[in-house]
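Q: give me a model of this one.
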Amino acid sequence: MNPMMTTIRSGARRGVIEFKQSFFTAQDLLGLLIPNTILIVVMIFMRGSTVGTTGFSLGTMSLSSVLGMTVAFSGMMTVMQHLTIEREDGTLLRAKAIPNGMLGYLVGKVVVVSALSVVGLLMILIPGLFLFDGLAFDTVGSWLTFIWVLVLGLIATMPIGAVLGSMFSNPRNSGLMSLPVMGLVAISGIFVPLTQMPDWLQPIGQIFPIYWLGLGMRSALLPDELVVVEIGQSWRHLETVGVLGAWALAGVLLAPIVLRRMARRESGSTLAERREKALQRTT
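A: Have a look, this model is predicted:
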């Protein structure tokens, strides 16, 4: 069998194993349950508010947007956290030491992060279908839109997470990225339509994937009459594909270069140095 295909199959199996293990690890389970539960509770309190003059529930609109935000968080933050943690514990160094090890490692990350992303979406979507009125998620077109936005969103955001993860050798420092990411959420029309924000903020929000993932999910789950609160009164599917596709292409070109450079810097001595610093912080 082709060595490359063998590596890809091995990496995929590794990803499936890691995904299954997530359901037997308290930290991973809490990481799925607590944020999603908080989001649902917040949106329940928003049900009484309406979107502009449409009379449509702001909670229902936000539910759709939050699904897009969840994809972005999974792609960027989860990949970044996995990468920084596994640099410190030596997983990356072991992968580097075997033929095509980094390829297998990356395939495994793609599998596990994609699977966890789907689980996270379902944890919000399934209760949302019962708790929020007005969702239009009952046609083949809605499901197809949901799927292509999800797939393209992961392709666009996971390389970003890999690049960000390569910047931090200490998992505790990677938490600093949460602040700018939350800032992007605030200006990406997730909880308030972008059209209700200052004119100067709207172009900035549209640069990044979070806005387009939220828009794509809204187009899949909301009735067509809600398009009136969007920019240009359009779901802008072609623009969504274009922007997410551009981020995906940039990430696919840049991430392998950055990861190769990071892998070259990994050695037994650098790993020992990081572990010594970690021990000093805990004593």
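Q: CA only for contacts and neighbour counts going forward, please
A: Fine.
Q: residues contacting stretch 217-229, please?
A: Stretch 217-229 has contacts (C-alpha atoms under 8 Å, 6 or more residues apart in numbering) with 51-52, 54, 56, 61, 64-65, 67-68, 134-137, 141-143, 145-146, 149, 193, 195, 233-235.
Q: buried members of the residues you listed into PyMOL, please.
A: Only the buried entries of those go into this PyMOL selection, using 16 or more other C-alpha atoms under 10 Å:
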select buried, resi 51+56+61+64+65+67+68+135+137+142+145+146+149+193+195+235
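Q: next up, for comparison:
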Amino acid sequence: MTASAQGAAARTGIRRGLIEFRQQWTNREDLFAQLVFLGLVFGALLFMRGSQLPGTSFSLGSATVPGVLGAGIVFNGLSGIAGTLITDREDGTLLRAKATPHGMLGYLVGKITTFSLTQVAGIVVLLVPALILFDGLAPDGAWSLLHLLWVLALGLIATMPLGAVIGSLLRDSRMMALVMLPMAGLTAISGIFYPITALPAWLQDVGQVFPMYWLGLGMRSSLLPEEAVVAEIGQSWRLPATLGVLLAWAVLGMTLAPVVLRRMARRESGSSVAARRERALQRV
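A: The predicted structure follows:
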């Protein structure tokens, strides 16, 4: 594939991603579902506003905001991308993309664009009122938000390629439980919603292997005041380690994703799509 062909496919993918994103935020049903979910999350945060982070005088609600943002990146990056790939493979969308010149590249760029914009929009919708209603968030102003941006960018890069790998390996949508159950377990030991120091030392070590812990830590370091660091391991934000671990997961995902996606695309055919539809009809 020439550089000009790659560029054309990427531009097509970006346009497709922008169209899909615009549809999500202009379609009444999709918009209602997203706003209801964000409203429920924000309501839960408000209930925690009167409690305090252990060892500090800082609001537990304020301390939980970064964890909610980090968890959203992980869940959307992993299960969101994986679920979309499975659905598009089952209904023939992926096969149609494969049949067009450089269509797979355009398809992937489009999905990355859509999910990135959706994630950024969700963060903005949640974070703007949180900055108004919760004391102590983003204490350094513009610098805190710039810090948040690099953590967000790394989080997207570290999770979306892995989501594409997972979606390529699963045969159908019924297997998404194999993704959601481990993610629920990782959430429980990641300390993304509460200090990981409350867990046994061996569980802390396991949680720190995965990007969810480091995304939560990076979000907290960008949005919380310095006094909140007392609840962290070693009472440190560990920014170099956050950068290194998220980069390592990003490199792993970007190395595996193209290989796995190419193998998956080669197996796609009209007969395989028809067989999936037949299995789906039998389940109904």
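Q: about what we covered before: now intersect the contacts of stretch 217-229 of the first structure with the helices, please.
A: Under the assignment DSSP state H, the contacts of stretch 217-229 of the first structure contribute 61, 64, 65, 67, 68, 141, 142, 143, 145, 146, 149 to helices.
Q: mind listing the strands for the stretch 151-284 of the second structure?
A: Read by DSSP state E, counting those that start in this stretch, the stretch 151-284 of the second structure holds no strands at all.
Q: tell me where it has helices.
A: Along the stretch 151-284 of the second structure, the segments classed as helices by DSSP state H, counting those that start in this stretch run 177-190, 201-207, 211-223, 239-267, 270-283.
Q: of these, which stretch is the most buried?
A: Sort the helices of the stretch 151-284 of the second structure by mean neighbour count, taking mean count of other C-alpha atoms under 10 Å, and helix 211-223 sits at the top with a mean of 27.
Q: which part of the first structure matches that helix?
A: Residues 209-221 of the first structure are where helix 211-223 of the second structure lands when matched by TM-score structural alignment.
Q: how far does the matching stretch sit from the chain's center?
A: Distance of stretch 209-221 of the first structure from its chain centroid, counting by C-alpha atoms, centre = their mean, to the nearest Å, is 13 Å.
Q: for stretch 193-211 of the second structure, same thing?
A: 19 Å.
Q: now which residue in the second structure aligns to residue 276 of the first structure?
A: By TM-score structural alignment, residue 276 of the first structure lines up with residue 278.
Q: quick one: that match from residue 284 of the second structure, how far?
A: 10 Å (C-alpha to C-alpha, to the nearest Å).
Q: rebuild the helices of the stretch 151-284 of the second structure as CSV, extending it with distance to residue 105 of the second structure.
A: Formatted as CSV, those follow (distance: least, C-alpha to C-alpha, whole Å):
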stretch, distance to residue 105 of the second structure
helix 177-190, 25
helix 201-207, 33
helix 211-223, 26
helix 239-267, 10
helix 270-283, 20
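Q: of the ones you listed, give the one that comes closest to residue 130 of the second structure.
A: Between residue 130 of the second structure and the helices of the stretch 151-284 of the second structure, the shortest separation by C-alpha to C-alpha is 10.9 Å, and it involves helix 211-223.
Q: and the closest one with helix 239-267, angle?
A: Angle, helix 211-223 of the second structure to helix 239-267, by axes from the mean of the first three to the mean of the last three C-alpha atoms, to 10 degrees: 130 degrees.
Q: ok, average deviation of helix 211-223 of the second structure from the first structure?
A: Average distance, helix 211-223 of the second structure versus aligned residues of the first structure after superposition (mean C-alpha distance after the TM-score superposition for the first structure): 0.7 Å.
Q: residue in the first structure paired with residue 77 of the second structure?
A: So residue 77 of the second structure corresponds to residue 75, using TM-score structural alignment.
Q: same question but for residue 102 of the second structure, I mixed them up
A: Aligned by TM-score structural alignment, residue 102 of the second structure pairs with residue 100 of the first structure.
Q: ok, that match - contacts?
A: By C-alpha under 8 Å, 6+ apart, residue 100 of the first structure lies in contact with 4, 7.
Q: name the residues of the lengthiest helix in the first structure that are buried.
A: Longest helix in the first structure, counting residues (DSSP H): helix 101-131. Of all the residues in helix 101-131 of the first structure, those buried under the rule 16+ other C-alpha under 10 Å are 101-117, 120-121, 123-125, 128.
Q: now residue 63 of the first structure. Nearest residue, chain neighbours left out?
A: residue 43 (6.8 Å; C-alpha to C-alpha, 6 or more residues apart in numbering).
Q: residues in contact with the one you found?
A: By C-alpha under 8 Å, 6+ apart, the contact set of residue 43 of the first structure is 59, 60, 62, 63.
Q: for the residues you listed, which one is nearest residue 10 of the first structure?
A: residue 63 (36.6 Å).
Q: measure that closest one to residue 81 of the first structure for me?
A: According to C-alpha to C-alpha, residue 63 of the first structure and residue 81 of the first structure sit 25 Å apart.
Q: looking at these two, which is more packed in?
A: residue 63 (30 against 21; other C-alpha atoms under 10 Å).
Q: who's in contact with the more buried one?
A: Contacts of residue 63 of the first structure (C-alpha under 8 Å, 6+ apart): 40, 43, 124, 125, 128.
Q: let's have those residues in TSV, adding distance to residue 86 of the first structure.
A: Below are the contacts of residue 63 of the first structure laid out as TSV (distance: C-alpha to C-alpha, whole Å):
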residue	distance to residue 86 of the first structure
40	31
43	34
124	28
125	31
128	34
